[in-house]
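Participant: Here's my sequence, what's the structure:
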Amino acid sequence: MTFAEAGFPGEDARTSATLVDLVRRDMDPSRRGVLATGLYSAALMVPSFSDLGDRLDRTDDDVKAGRTVRVGAGEVVTVQRMTDHIATILDDLGGGHARPMAAAFLANTVLPWLDADAKGRVKSDLLAAASDFVYLTGWMAMYERAHGLGQRYFVQALDLAKEGGDQITYCRTLRGMALQAASLKHASKALDLADSAAEAAPAAGPRLVAFLRGQQAHGAALVGDRHRAFDRLRETEEALSKADGRNDAVGGYDQAAYQFHVSSVLYALGDLSGSIKAMQQSNRVRPAHERQGRLHSNGLLASRQWELGHVDAACATWDRFLDDYTALSTSRGDEHFDTLKKHVATRRTRSVRQLGERAREIARQKAAA
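Facilitator: Down below sits the predicted model:
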């Protein structure tokens, strides 16, 4: 199946025009519901980085007559700083607040700049920065369970990365697509995308190698390949041990992320107790400011503790989940909250009753807000 057949832009499509249409619809309240429920395509074919053709390399003679706007290095830095800023807002307030800001910045600032005059190097740098920002926007849409929308943003990020010659963002976006496929139970697709991401970055640094190998380990576990999953985890740990102390706001990878992958692999392979221990370790080493990630990991941890029959421990974890949930606007958090409510409806112990009372009060507060 080609990009066009799957409903995505082909090589002959103009990335900017397609992205304009996508962002405009994302910002239109009357269309947002349609976009959010748009179909995710597990059949989407993703070509390799080297197969995507010539990169965009326009000169002043190529641009439309009468254009007056010109961008420079300052605009590139602005997009990069906004990417970090939106990532911080995502952690502090949740995707429900951060993604509309991202869509507005894309529509009002990034898209006009992409259509402006620029020297060759600046144009490539701007495309690369825009690709990273669009990838983050797709990541937030995925976390808000708007999977069709998230996939479309990811495809646009791939095209922008190709046009800007940004191989790192290209493979990082493929890794995000692998995570999305995994969350939607498309095991083989998750592994294929994770492998494609690794193949797209043959000269990656150790932190990015760890980032990609961890996703390959999860993909292998999802298809039941135990040997390969643990081999990939060993490679992940080895690469991470060689990484420097810097961790990017977007696409970063650290010990908390590694232990999260260990937990995901063990859970996929049926080791419930081991997955719980690894998730607890992930929480212990997670930076304090990563509220969004902590909320998600606590939601998973509590569900697994409940599944194992450790009800009191699950209630304690759900309490920590609620500490973050009250401050975040997040559809992924809402999904975990729904699981919490189902759990408390099935038991009548003291800890469960107390948790249920707190959950009901928080539900009333959020409904009133």
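
Participant: drop to CA atoms for contacts and neighbour counts, all remaining ones
Facilitator: OK.

Participant: ok, now how distant is residue 190 from residue 83?
Facilitator: Distance of residue 190 to residue 83, computed by C-alpha to C-alpha, to the nearest Å: 26 Å.

Participant: which of the two has more neighbours?
Facilitator: Neighbour totals were compared for residue 190 and residue 83, and residue 190 leads with 30 against 22 (other C-alpha atoms under 10 Å).

Participant: That one looks like it's in a helix, true?
Facilitator: Yes - assessed by DSSP: H, G, I helix; E, B strand; the rest coil, residue 190 belongs to a helix.

Participant: In space, what's closest to it - neighbours in sequence excluded?
Facilitator: Leaving aside its sequence neighbours, residue 190 sits nearest to residue 178 (C-alpha to C-alpha, 6 or more residues apart in numbering; 4.4 Å).

Participant: Just say helix, strand or coil for that neighbour.
Facilitator: Under three-state DSSP, residue 178 comes out as helix.

Participant: For it, the count of nearby residues, please.
Facilitator: Residues within reach of residue 178, counting by other C-alpha under 10 Å, total 29.

Participant: Let me know whether it touches residue 188 as I believe.
Facilitator: No - counting by C-alpha atoms under 8 Å, residue 178 stays clear of residue 188, with 9.7 Å between them.

Participant: Mutual contacts of these two, please.
Facilitator: Common contact partners of residue 178 and residue 188 (C-alpha atoms under 8 Å, 6 or more residues apart in numbering): residue 219.

Participant: contacting residues for the nearest residue to residue 187 once chain neighbours are set aside?
Facilitator: Using C-alpha to C-alpha, 6+ apart and skipping residues adjacent in sequence, the residue nearest residue 187 is residue 222, 5.4 Å away. By C-alpha under 8 Å, 6+ apart, the residues touching residue 222 are 182, 187, 188, 191, 265, 268, 269.

Participant: Just the buried residues of the helix or strand where the fifth one lies, please?
Facilitator: Think residue 265. Remark: residue 265 resides in helix 255-268, with elements defined by DSSP states H and E. By neighbour count on 16 or more other C-alpha atoms under 10 Å, the buried set for helix 255-268 is 255-268.

Participant: Second input sequence below; structure requested for side-by-side comparison:
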Amino acid sequence: MLTAFTAIDERQGGRHGRPAMVQYLRTDVTGLTQGRFAQESIRSEALTAAAAFTFLAGWKAYDAGEHGLAQRYYLQTLGLAREAKNPLHQAWVLRIMAHNGLDIGQPDHTLGLADAALDVAKNRAEPGFMSMLVICRARALAHAGRGGEAVSEVRRAQDLAIRGQDDEMPYWLTLSGKPRAAVDTHAAKIFRALRDHPNAEKQYAAAARSYGSANGGSLSRITALSLAAQGREQAAQGHLEMACRTWERAVDGFEGVYSDRAVKQVAGIRRQLAIFERRGVSAALQLDEQARTWQLAHS
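Facilitator: Presented below is the predicted three-dimensional model:
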């Protein structure tokens, strides 16, 4: 059920299917956590599965733009991971809480969360897993104004991701793609924060390729989000025609995706296109009409 709901979420966004998923969480998953188990190891596995499902509920809330609710789900996930005595899952949740704080413009405690995740995972995690914790710390450093340290941590995370390509990862980590793609995405966000648009474009392009080839190409939302961000970086460098071509692929990828993040990205594309039209970019008018049609169907 976790795999099925995750696949639906990736194809159609956090605003799609939430009532059904929350109902399943309240009944079946809650009942599982209250069960009695013959062995402690089985109890740990059951609580870990419940934590992963609760994490997905938080992720859907985040994608729907309900950030306070997302944080409450993440805190519940952290409690379940602790009850399951699963330190790597605890580190995974601390990491997403740090990223969430950065995404909503509340970075005050994010470096502490990222450092706590690394401390919990120390001497327990494989390189691929560690790469995702290190890139989280890099992003927190960038937002703290420590750009040089952030870039050094980006390189360390990339090296770890390369070393960890053949690692066996926990199922709850790989449901939404491989670590290498996530490292590319967050590296791009770091370079954007540092106003290094060429490197940000390069990393978003790498992320789109990685997500586009993962899980049989089923990760449509994150691929389209990566393309939308890549187009933004191309536009920031003055590559207007190129940006329009990339955004066209992004809007195509958002078809059938009901997500607050997608809504904001398409609105941002249209704001940029209005400027492009005044500059006489021929591709802008047709793309703006495509984006407007998407907004009417999905907003």
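
Participant: And whichever residue in structure 1 pairs up with residue 155 of structure 2, how far from residue 227 of structure 1?
Facilitator: Using TM-score structural alignment, the equivalent of residue 155 of structure 2 in structure 1 is residue 234. From residue 234 of structure 1 across to residue 227 of structure 1, the span is 11 Å (C-alpha to C-alpha).

Participant: Looking at those two, which is more packed in?
Facilitator: A count of neighbours by other C-alpha under 10 Å puts residue 234 above the other of residue 234 of structure 1 and residue 227, at 16 against 11.

Participant: got the contact list for that one?
Facilitator: Contacts of residue 234 of structure 1 (C-alpha under 8 Å, 6+ apart): none.

Participant: Looking at structure 1, name the residue matched to residue 201 of structure 2.
Facilitator: Mapped onto structure 1 by TM-score structural alignment, residue 201 of structure 2 lines up with residue 276.

Participant: Nearest residue to that match in space, ignoring adjacent ones along the chain?
Facilitator: residue 301 (6.1 Å).

Participant: That neighbour maps to what in structure 2?
Facilitator: When structure 2 is aligned by TM-score structural alignment, the residue opposite residue 301 of structure 1 is residue 230.

Participant: Also residue 171 of structure 1?
Facilitator: Counting by TM-score structural alignment, residue 171 of structure 1 lines up with residue 91 in structure 2.

Participant: ok, and the most crowded of the contacts of residue 222 of structure 1?
Facilitator: Busiest of these [other C-alpha under 10 Å] is residue 265, holding 29 neighbours.

Participant: what about the counterpart of it in structure 2, distance to residue 238 of structure 2?
Facilitator: Taking TM-score structural alignment, the alignment pairs residue 265 of structure 1 with residue 190 from structure 2. Distance from residue 190 of structure 2 to residue 238 of structure 2, counting by C-alpha to C-alpha: 20 Å.

Participant: And residue 106 of structure 2, by the same measure?
Facilitator: Distance from residue 106 of structure 2 to residue 238 of structure 2, counting by C-alpha to C-alpha: 30 Å.

Participant: just residue 137 of structure 2 next, same as before
Facilitator: Here the criterion is C-alpha to C-alpha. By it, residue 137 of structure 2 lies 31 Å from residue 238 of structure 2.

Participant: Which of the residues in the helix or strand containing residue 81 of structure 2 are classified as buried?
Facilitator: Assessed by DSSP H and E, residue 81 of structure 2 sits inside helix 67-83. For helix 67-83 of structure 2, a neighbour-count test (16+ other C-alpha under 10 Å) marks 67, 69-83 as buried.

Participant: Could you single out the nearest of those to residue 267 of structure 2?
Facilitator: Nearest to residue 267 of structure 2 among those, counting by C-alpha to C-alpha, is residue 67 at 19.6 Å.

Participant: That closest one and residue 61 touch, don't they?
Facilitator: Yes - in terms of C-alpha under 8 Å, residue 67 of structure 2 counts as a neighbour of residue 61; the distance is 6.6 Å.

Participant: May I see the buried residues of stretch 225-240 of structure 1?
Facilitator: Here stretch 225-240 of structure 1 shows 226, 228, 229, 230, 232, 233, 234, 235, 236, 237, 239, 240 as buried, counting by 16+ other C-alpha under 10 Å.

Participant: Please state the offset of stretch 161-180 of structure 1 from the chain centre?
Facilitator: Offset of stretch 161-180 of structure 1 from its chain centre (C-alpha atoms, centre = their mean, to the nearest Å): 11 Å.
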